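> could you look at this predicted model? Sequence included:
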Amino acid sequence: MTHAPAPPKSPFSDIAPALGTYTDEVLFGDVWKRPGLSPRDRSLVTVASLVSGYRINEMPFHMKRALENGVTHDELIEAITHLAFYAGWPPASTAIGIARKVFEQADAEKKGH
C-alpha cells in the first residue's frame, strides 16, 4: 500500500509565514486530503496543470510527489505526451526534460537506499 508522503514544511515560511501556513495547513493539510480524489489522482491533475501552465519551478517537486503517490514513469510520460496536443509542444518538451531529471534523481535515491 502506498502512503502519501508527508508534506514538507513550506520553504518560504521564514519570509512569508502566512503563505507558509496556508501551504502547510490548507493546501497540503486540507485540499490534498479531501476524499474525492486519491493522492495519486491529485498528483496527475496537478502535474497536468503545471505542464499546461508552463510552471517549470513547481514541476520537479510535484513530479517527484507523483512518483511517491504511485504514478509510474510511463504514466507521467504518457500524460505529458497527451498534453503536447492540448497545452502545446514547448510546455510538453520542457516537461519531458524535467521528468528525465526527476526520474534520474528518483532512481539514484532508490539505488542509494
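Looks like it came in fine.
> please count neighbours and contacts with C-alpha atoms only from this point.
OK.
> I'd like to know how far residue 88 sits from residue 74.
When distances are taken as Cα to Cα, to the nearest Å, residue 88 and residue 74 turn out to be 20 Å apart.
> what segments of the protein are helices?
Taking DSSP state H as the criterion, the chain carries its helices at 17-21, 39-52, 59-68, 73-83, 89-112.
> before we move on, back to that, higher neighbour count, residue 88 and residue 74?
Between residue 88 and residue 74, counted using other Cα atoms under 10 Å, residue 88 has the larger neighbour count: 15 against 9.
> put this next to the previous one:
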Amino acid sequence: MTKDRKPEGPRQQFGDVAPALAGYSEDVLFGQVWEDPDLSPRDRSLITVAGLITGGNSEQLAFHLGKARENGVSDKELIATITHMAFYAGWPKAMSALTAARSVLAS
C-alpha cells in the first residue's frame, strides 16, 4: 500500500457499525503498520497470508492473497505457502485456504 492509496473496504464494509475499528483498520493497520519500512510489502504479505492460514481466517484470506499478488508474490509462491502451512497450521486450514486461493488465482 502506498500512503496515497488506502485500502478499499473497511469504512464501507463496517464503518456504519464500528466506525472506530474501521478507522483503526485504515489509519493504523494499513496506514502505519503496512507502511513500516522494516519489512517489505512482499514479506509482509507472505507473513499475513501465513498468519491468516494459521488462524483459520479464510474470510480475510481472499483479500490478502490478492494483495500479496499486487506486492509481487507469485501464484506458485502462494500455493507453496499454503502447502507449507498445512504441516504447521493443520491440513484442514490449508484446505480451507485453497478454497479461498482458487477464486483469487482464477481472476
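All right, it came through fine. All figures in this text were calculated on a predicted structure; none of them were measured in a lab.
> contacts only, for the spatially most central residue of structure 1.
Among the residues of structure 1, residue 62 comes closest to the average C-alpha position under Cα atoms, centre = their mean, at 1.4 Å. The contact partners of residue 62 of structure 1, by Cα atoms under 8 Å, 6 or more residues apart in numbering, come to 43, 46, 47.
> looking at these, spot the one nearest residue 23 of structure 1.
Distance from residue 23 of structure 1 was checked for each of those by Cα to Cα. The minimum falls on residue 46, at 14.7 Å.
> what's the distance between the aligned residue in structure 2 for the residue nearest to the centre of structure 1 and residue 57 of structure 2?
Taking TM-score structural alignment as the alignment basis, one finds that residue 62 of structure 1 is matched in structure 2 by residue 64. In this structure, residue 64 of structure 2 and residue 57 of structure 2 are separated by 11 Å, where distance is defined by Cα to Cα.
> go on, residue 74 of structure 2?
For residue 74 of structure 2, the distance to residue 57 of structure 2 under the criterion Cα to Cα works out to 21 Å.
> residue 31 of structure 2 too?
22 Å.
> these two: who's more crowded?
With neighbours defined as other Cα under 10 Å, residue 31 of structure 2 and residue 57 compare such that residue 31 has more, 19 against 15.
> what lines up with that one in structure 1?
Alignment note: residue 31 of structure 2 maps to residue 29 in structure 1; criterion TM-score structural alignment.
> show the contacting residues for its match.
Neighbouring residues of residue 29 of structure 1 by Cα under 8 Å, 6+ apart: residue 23.
> let me know whether residue 87 of structure 1 touches residue 50 as I believe.
No - checked against Cα atoms under 8 Å, the pair residue 87 of structure 1 and residue 50 is beyond contact range at 10.1 Å.
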